[in-house]
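**Q** Model the structure of this input:
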Amino acid sequence: MKKMLIIQREVKILLKKILRILFTLIGATIGYIIGEIIAKSDLSKNFPMLINGSVGQYIFIAILVIIFGLIFFFLSPLINAAITKVMDYVEKDVQRVPTYDVIVGTAGGIIGLIISTLFFSVLKNTGVGGTLFAIISVILTLIITALGVDIAIKKKDDIISIFSSIKKTSSSTKEKKNKSKYTSKILDTSVIIDGRIFDICQTGFIEGTLVIPNFVLEELRHIADSSDDLKRNRGRRGLDILNKIQNELKIPVEIVEKDFPEINEVDSKLLKLAQVMKGKVITNDFNLNKVAKFQGVAVLNINELANAVKPVVLPGEEMEIQIIKDGKEAGQGIAYLDDGTMIVVEGGKRHIGEIMNVVVTSVLQTAAGRMIFAKRKDLISR
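**A** Just a heads-up that it's a prediction; the model follows:
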C-alpha cells in the first residue's frame, strides 16, 4: 500500500513538471506570435529596429518569447491547481450520476453534435459565412449538444426499453432459427404404443418438434375402445404415453390436424405428411420402414436403435444361459438374453429348461434384430 502511495506521489510530481514545461512552451509560442504580429503591423514603421529581416526584429521577438515563457512558467502552478480542482469537481459530480445516465447522456451529446455540425456545414456550403456566423454556429452547436444530453437523460428509460426489446426480438429470432435447424419428427401409432420413444426423448437424443398427426390419435382412440382386451390395453397405453410426452418432456409437441381423405391407410397418410412437412418418421414397424425408404422418406427406427446399442458379443466369448425351447433345425435349442436377443444353441434341444455354459460361434445382424449362434462348451472342449 505504501509503495502504491509513493508511486502515485511520484507520478503527480512528474506530471506537474511536464505540465510546467508545456505551459512554458505555450507561453513562448504566444510571445513569438505576438512579436510576429507587431513586427508586421503598422507599429513597426515607428520603430526602425522592427524593420523586416533586421537583427532588432529578431531580438524583439526573442524578448517577447522569453517574457511570455517566464510568465507562463510562474503561472503554471496556479493553472495546474485550477485544472486539478476542476477535474476533482467533475470527477465527484460524475460519480454521483448513475452510469446509465453518463452513457446515455454522452450518446445524446454526440448525436446533438453530429446534427449541429451537419446543419451548419450545409449552411456554409450555401455561401453563408463570416466571423459572426462562426460565433453563432459555435454557440448553437453547444446549445444543441446540451439539448441532446438533456433529452437523452430524460428519455433514458424509453431508450433502454427500446434496446432491450430489440435484443429480445433478435434472441427470439435466433431461437427460431435454431429450432428450424432440426427437422420435425412424426410419430406413428406403433412407436407411441411401444413407449420407448418417451425414454429416448428424455435422454435428449431427439431434437426438433415431435409431431402427432390427428389421424394417428384417431387410430389410437379406436384401439383403446376395442372389444379385444389386448388391443384395448395397448391403445390405452399409447394414450398414456402421449400424455406423458406432452406433460413431462421439454421437447416441443405439435398436434397436426392435416389429413388426406383420398388416402385410406394410416401408414400411407403418415408418409405423405412426412413428405409435405419434410420431416422424419419415427417408427418400429419393419414394413413401414421399407416402404418409407422406397418413397424417399427419412425414418428413425426404434428397433434399429435398440439393436445398435445392444452389448457387442464376439465369437469365442462364453456365456451362461437357460435353454427355453427347441429350434427350427434338428437338435437346436433356443435361449434369450435379458434384452431379448435370441441365441441358437447347437445340441441344446435335449437340455430344455437347463442352465449351461455356451461359446459364441457367430453373430448375425439383421434389420429385424440380432441373432447369436453358439455351441455347448463341453462339445467344443472335446
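
**Q** going forward, measure contacts and count neighbours with C-alpha atoms only.
**A** OK.

**Q** Which elements pack onto whichever strand or helix holds residue 255?
**A** Element membership for residue 255, per DSSP states H and E: strand 253-256. For strand 253-256, the helices and strands in contact under the criterion 3 or more CA pairs under 8 Å, 6 or more residues apart in numbering; DSSP states H and E are strand 210-213.

**Q** List the buried residues of the strand it packs on.
**A** 210-213 (16 or more other CA atoms under 10 Å).

**Q** what do you get for stretch 288-296?
**A** 288-289, 292.

**Q** do stretch 12-29 as well
**A** The neighbour-count check on stretch 12-29 (16+ other CA under 10 Å) flags 16, 19-21, 23-29 as buried.

**Q** what does stretch 152-160 give?
**A** Buried, per 16+ other CA under 10 Å, within stretch 152-160: 152-153, 156.

**Q** Could you list the buried residues of the following helix or strand past the strand holding residue 255?
**A** Sequence order places helix 266-277 as the next helix or strand after strand 253-256, per DSSP H and E. Within helix 266-277, the residues that count as buried by 16+ other CA under 10 Å are 266-267, 269-275.

**Q** Second chain to compare with the first, below:
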Amino acid sequence: MKYRINPKNGDKLSALGFGCMRFAKDEQEVERQIIYAIEHGVNYFDTAYIYPKSEAILGRVLAKGYRDRVKIATKMPPYLVKKYEDLDKLFETELERLQTNHIDYYFLHMLTDVNIWTRLVNLGILKWIEEKKQAGQIINIGFSYHGGRDEFKKLIDIYDWEFCMIQFNFLDENRQAGKEGLKYAAAKGLPVMIMKPLRGGKLVTNLPKEVYKVWDKADVKRSPAEWAFRWIWNHPEVTVVLSGMNSQAMVEENINVASQAEANAFTEADFDLFNQVTDILNQKIKISCTGCNYCMPCPMGVDIPTCFSTYNDREIEGKTAALSKYIMQTSVKSQTSNASRCTKCGKCESHCPQNIKIRDELTTVTKAMEGFYYKPTRFLIKRFMRL
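**A** From the prediction side, this is the model:
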C-alpha cells in the first residue's frame, strides 16, 4: 500500500480509503473485506451519521482489536443541527455506533455554502469544536463539499480547517471544486480526500464502446477503474481516494492499484489516452461549458457552471441522478442558485470564452430540470434534511 502524508499533522494515510456507504448486504462478508483491507494496509475508513447501519457495522468490526490500526472518518449533517444541544446528541450517537471514544477525521457533511457555516457559528459550533478537540474526542475537523468552485474557496478561507473532501475524477476535472479547488486547498496546507472517483461506477460500466477501444489500444493493459484511479493518484495534491467497495474482488483490485500508483507518474501518452476518452464522453454533453467560471458571479446568484454540469450529466448518469444532483447543488441551500433565477441581463455572456449563449441555455436547463417534478422533489429532499 502506498501512503501519503497529511501535511497538517504528519499522519501516514493509505492512498486508498474504504468508503462505507455501499457495504455488501452480508455483514460477515463486510467484516472479511474490512479485515482484509486493514491487513493489506488500508488505514482510513469513511462513514457518516446518515449511514447508521454502516457506522454500526464498522464499529463492531473495529472493536475486535482493529480500532488502533485505523483512522475513522465520519460526518455530522448540519441540517440536523437546530440548536446547540443537537451537536452533542448527534456526536454521542456516532461514538456509540462506532464503539470509540474519538473520531480521527470529523466532517461537517455536505457543507453547501458560507451561510450554513455562519448559522452553525451562531449556534455555538466554534466553542463546541474547541471543547471536543481539547477533550481528544475530535482529532481533526473538516468538511465535505458538493458545489461550485467559488463557494468552495470561500468555505476554505472562512475557518482554519484541518482537511476537506471533494468530488474529483477525470471527467470532473473542471467541474464542482475541480482541479483548481484541489490545488487551492492543497496550497493552504490542507489534506484533500476524494470521493466519487468513478462517479458511482459510471466511469467504468456502460460506457460508449469507443471508450473501451481507447483503453484497449494502450501499451499497458489496465481496466477502466484502474485508469480512473491512477489519474487521480497522479495528482500530488490528493491525499486519500475513497472507494465504496462492496465485493472482495473490488477490494483486492483497488488495493493492488493503490500499492503501485504514484504521483506525477503519467506520460504524455497516458494524458493523450484521457484526452481521447474525455473527448468521446464530452460528445454526449449538450452544453460546451468548461467550468472556467469567467461568467461568475451572476448578479441574481445563479451558479451557471453547476447548472450546466448537472444538466450535462443527464446524458451520462441519467435523468434521475442528474436531477438529484441539480437540486442538491442549487436548490436546497439557504440561497438558491438554480437556473430559473436568471433574469436574462446578459452580463455573463460578455465574459464567456466559449461564446455560449448562456441565457438561452439557462432557459433550456430550467425547462429540463425544473419541470413538474422539480418542486415536489425539492420539497421531499428539504423535508428529509430537516428530519
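
**Q** Post the TM-score for the overlay when you can.
**A** Scored by TM-score structural alignment, normalised by the length of the first structure, the superposition of the two chains gives a TM-score of 0.22; 144 aligned residues with a CA RMSD of 6.8 Å.

**Q** how about the buried residues of stretch 12-29 of the first structure, which pair is most distant?
**A** 16 and 29 (19.8 Å; CA to CA).

**Q** could I get the buried residues of strand 210-213 of the first structure as TSV with distance to residue 99 of the first structure?
**A** Listed next are those as TSV, based on distance: CA to CA, whole Å:
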residue	distance to residue 99 of the first structure
210	47
211	49
212	52
213	54
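
**Q** sec struct for the residue nearest in space to the middle of the first structure, please.
**A** Using CA atoms, centre = their mean, the residue of the first structure that lies closest to the mean C-alpha position is residue 174, 7.6 Å off. Three-state assignment for residue 174 of the first structure (DSSP: H, G, I helix; E, B strand; the rest coil): helix.

**Q** May I see the buried residues of the helix or strand hosting residue 106 of the first structure?
**A** Using DSSP H and E, residue 106 of the first structure sits in helix 99-125. Within helix 99-125 of the first structure, the residues that count as buried by 16+ other CA under 10 Å are 101-102, 104-113, 115-117, 120.

**Q** Widest-spaced pair of the residues you listed?
**A** 101 and 120 (28.0 Å).

**Q** For the lengthiest strand in the first structure, name the packing helices and strands.
**A** As assigned by DSSP state E, the longest strand anywhere in the first structure is strand 355-366. Using 3+ CA pairs under 8 Å, 6+ apart, the elements in contact with strand 355-366 of the first structure are strand 318-322, strand 369-376, helix 377-381.

**Q** out of the buried residues of stretch 288-296 of the first structure, which one sits closest to residue 35 of the first structure?
**A** Using CA to CA, residue 292 is the member of these that lies nearest residue 35 of the first structure, at 97.8 Å.

**Q** In the first structure, mark out all the helices, start to finish.
**A** Taking DSSP state H, the helices of the first structure run over residues 2-40, 55-96, 99-125, 131-154, 156-180, 189-194, 196-203, 214-224, 229-248, 266-277, 286-295, 302-308, 377-381.

**Q** can you redo those helices as JSON lines with distance to residue 254 of the first structure?
**A** Converted to JSON lines, the helices of the first structure look like this (distance: least, CA to CA, whole Å):
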{"stretch": "helix 2-40", "distance to residue 254 of the first structure": "65"}
{"stretch": "helix 55-96", "distance to residue 254 of the first structure": "54"}
{"stretch": "helix 99-125", "distance to residue 254 of the first structure": "43"}
{"stretch": "helix 131-154", "distance to residue 254 of the first structure": "46"}
{"stretch": "helix 156-180", "distance to residue 254 of the first structure": "13"}
{"stretch": "helix 189-194", "distance to residue 254 of the first structure": "14"}
{"stretch": "helix 196-203", "distance to residue 254 of the first structure": "15"}
{"stretch": "helix 214-224", "distance to residue 254 of the first structure": "10"}
{"stretch": "helix 229-248", "distance to residue 254 of the first structure": "9"}
{"stretch": "helix 266-277", "distance to residue 254 of the first structure": "12"}
{"stretch": "helix 286-295", "distance to residue 254 of the first structure": "22"}
{"stretch": "helix 302-308", "distance to residue 254 of the first structure": "20"}
{"stretch": "helix 377-381", "distance to residue 254 of the first structure": "54"}
